[in-house]
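>>> predicted model, plus sequence, below.
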Amino acid sequence: MEAIVTSLRILALPLTLAAGLSLAPARPVPASPPQIRAVPYDTLEARLGGRITFDTLPRRAEPGFLFDAPLRIGRAWIGEHFAGQILTKRRDRNGIGFDGPPETPPRPPLTIRPGPPGASLSVAYHRGFGSNALFPLGPEGFPALQSRGEGAVAVLFDQAQSAVGLRVHTAYPDPLGAVSSGRGGLELFFYTRQGTLLAHLHLRLDQGLNELGFQRAGNRRDIAGVLILNTDPGGVAIDDILHDIALLLG
């Protein structure tokens, strides 16, 4: 077998040279610049005029208020996913269920959709934030403790954005005083109004408060929606979503 391989190598060499091809190592292709890059949250906080919070609702301890329909807050819609998307389901090694990445793309134009009844969104007072916060509900559904913060959340802006920020809180002592061990990750999918995927980011979360900011390459205003997933063992809560309203006000 070795003789056959050697013979093939010898025969291939004249063919390569005859074709005028170089034997020099290929030059690496430069990586494309990122379409979305991370920026400091406080930079966006000082620049952007819009902030989505959940404090128009009364303070209610977990599990809080259940919402089976999308929420209209300020100049944005909040739901579980976008029309056309089918979310996968996944479990970690401890058996905790999470909403997973979509197996189908969104249908244009981008339209917000709720999750299944009892497994979409809830809002409750969050002691880590010191205010109401959004809990995306996982497959276990409301009011299960293992469902709080394990789901998907989609945000659809009225006006296309060039930058978006949000605050994400990971595990903290639950109402029974327990704290989950380990840390998880965050996935963000950024879309245009026509459903084109601009970027799919994977982030490692710190325990406690995470302040995140994202800027479009070239400061282009074409971020219409964001889908947010996580794999944090204790689930996440979301608050203070930053966006720009300058064009709408003008």
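Received it, and whenever you're ready, just let me know what you need.

>>> use CA for all of it now, contacts and neighbours both
Will do.

>>> contacting residues for the nearest residue to residue 205 once chain neighbours are set aside?
Leaving aside its sequence neighbours, residue 205 sits nearest to residue 185 (C-alpha to C-alpha, 6 or more residues apart in numbering; 5.4 Å). By C-alpha atoms under 8 Å, 6 or more residues apart in numbering, the residues touching residue 185 are 202, 203, 204, 205, 230, 231, 232.

>>> most neighbours out of these, which is it?
residue 230 (27 neighbours; other C-alpha atoms under 10 Å).

>>> that one contacts residue 151, doesn't it?
Yes. Because the distance of 7.4 Å satisfies C-alpha atoms under 8 Å, residue 230 is recorded as touching residue 151.

>>> mind checking the longest helix of this structure?
Ordering each helix of the chain by length in residues (DSSP state H) puts helix 2-18 first.

>>> next structured bit after that helix?
Next along the chain after helix 2-18, taking DSSP states H and E as the criterion, comes strand 36-39.

>>> I'd like to know which elements the helix or strand following that next one is packed against.
Later in the chain than strand 36-39, the nearest helix or strand by DSSP H and E is helix 41-47. In terms of contacts (3 or more C-alpha pairs under 8 Å, 6 or more residues apart in numbering; DSSP states H and E), helix 41-47 is packed against strand 163-169, strand 209-216.

>>> also this one, for the comparison:
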Amino acid sequence: MTKVWAICLALSATPLWGGEVTSVDYAELAGHLPGLVDFEGFAPLPEPGQPLPGLVHFHGVTLGSMLAGQTRHVAEGFEMLTGHPSQPLAAQTGNKAAPIAVAFHAAFGSNAAFPIGPDGFERLSGRGEGALAFVFEQATPAFAIRLHADYPDPLGTRPKPGRVTFSFFDQAGDVIGQHTLLPDHGVNEVAVLITPAAQAITVTHRDPGGIAVDDIRFSIPGLVN
């Protein structure tokens, strides 16, 4: 067992007062998290792919656009989430027909998910511009994800990727902490240890090119790689 995973287990056993989110190496952590969402169960369709209607359920986690009790609003074309989640914690679509679309993604070399934003699936400006919410069947003390923020730009003509904010919630719906990513063009990796363990996570962003996500990792109690 690696040092990072040992730290993860220690944090889950002895949570710190006030909550803490600690960034660690993706490759070091991801291999020890048995929960996996990689979207490979869907047909590898070229972009724009296919929208997935309603909430999207995987083993151990449900994906949506927001948490029940939150308010969704649009700021400069990007979805923002405010408010305290209601009990019990639950994912919602925010009145969208589909919270995500799945398509084969050239940079990942596999299927990936695009959060659908205010402009909807039918428009290029709507694919990748939405918010995401993850609600776990059991709270996870660690989380890892790969995120793509526009393709490399050798000519420097496109705007720089915008910030991505991960918010972590405990079982009561209180914010444990946040992690802010200032992504580079291309694939970025995020891996964090969370204490106390997170029951839910939301992802919002201000990236002009839109984001795609893949290889989402989390813990499943009783299963340790």
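Cool, the structure landed. Everything quoted here is computed from the prediction, not taken from an experiment.

>>> TM-score of the superposition?
TM-score of the superposed chains, computed with TM-score structural alignment, normalised by the length of structure 2, equals 0.84; 204 aligned residues with a C-alpha RMSD of 1.9 Å.

>>> now do the buried residues in the longest helix of structure 1.
Neighbour counts over helix 2-18 of structure 1 (16 or more other C-alpha atoms under 10 Å) mark no residue as buried.

>>> same check, this time on stretch 122-139 of structure 2
Here stretch 122-139 of structure 2 shows 124-136, 138-139 as buried, counting by 16+ other C-alpha under 10 Å.

>>> also stretch 229-246 of structure 1?
In stretch 229-246 of structure 1, counting by 16+ other C-alpha under 10 Å, buried: 229-245.

>>> re earlier: out of the contacts of residue 185 of structure 1, which is nearest to residue 103 of structure 1?
residue 230 (16.0 Å; C-alpha to C-alpha).

>>> now do the contacts for the closest one.
Residue 230 of structure 1 neighbours (C-alpha under 8 Å, 6+ apart): 98, 99, 150, 151, 152, 184, 185, 186, 187, 236.

>>> assign a three-state SS to the third one, would you?
Of the three states, residue 150 of structure 1 takes coil under DSSP: H, G, I helix; E, B strand; the rest coil.

>>> gap between it and residue 90 of structure 1?
Distance, residue 150 of structure 1 to residue 90 of structure 1, by C-alpha to C-alpha, to the nearest Å: 10 Å.

>>> which bit of structure 2 covers stretch 43-58 of structure 1?
Aligned by TM-score structural alignment, stretch 43-58 of structure 1 corresponds to residues 28-43 of structure 2.

>>> hmm, who's touching that stretch?
2, 4-5, 58-60, 102-103, 110-113, 142-144, 191, 214-220, 223-225.

>>> is the residue in structure 1 that residue 199 of structure 2 lines up against in a helix, a strand, or coil?
Using TM-score structural alignment, the equivalent of residue 199 of structure 2 in structure 1 is residue 224. Under three-state DSSP, residue 224 of structure 1 falls in the strand class.

>>> distance of the corresponding residue of structure 2 for residue 68 of structure 1 relative to residue 35 of structure 2?
Under the alignment (TM-score structural alignment), residue 68 of structure 1 pairs with residue 53 in structure 2. Noted for residue 53 of structure 2: a distance of 23 Å to residue 35 of structure 2, by C-alpha to C-alpha.

>>> please enumerate the helices of structure 2.
Under DSSP H, structure 2 gives helices at 3-13, 26-30.

>>> relative to residue 151 of structure 1, how far out is residue 233 of structure 1?
Taken as C-alpha to C-alpha, the span from residue 233 of structure 1 to residue 151 of structure 1 is 12 Å.

>>> can you check residue 18 of structure 1 too?
59 Å.

>>> then residue 239 of structure 1?
For residue 239 of structure 1, the distance to residue 151 of structure 1 - C-alpha to C-alpha - is 15 Å.

>>> again with residue 202 of structure 1
Taking C-alpha to C-alpha, one finds residue 202 of structure 1 at 16 Å from residue 151 of structure 1.

>>> can you pull the residues that touch both of residue 230 and residue 151 of structure 1?
In contact with both residue 230 of structure 1 and residue 151: 98, 99, using C-alpha under 8 Å, 6+ apart.

>>> which one of the contacts of residue 230 of structure 1 is nearest residue 80 of structure 1?
residue 152 (5.4 Å).

>>> quick one: map the closest one onto structure 2.
So residue 152 of structure 1 corresponds to residue 131, using TM-score structural alignment.
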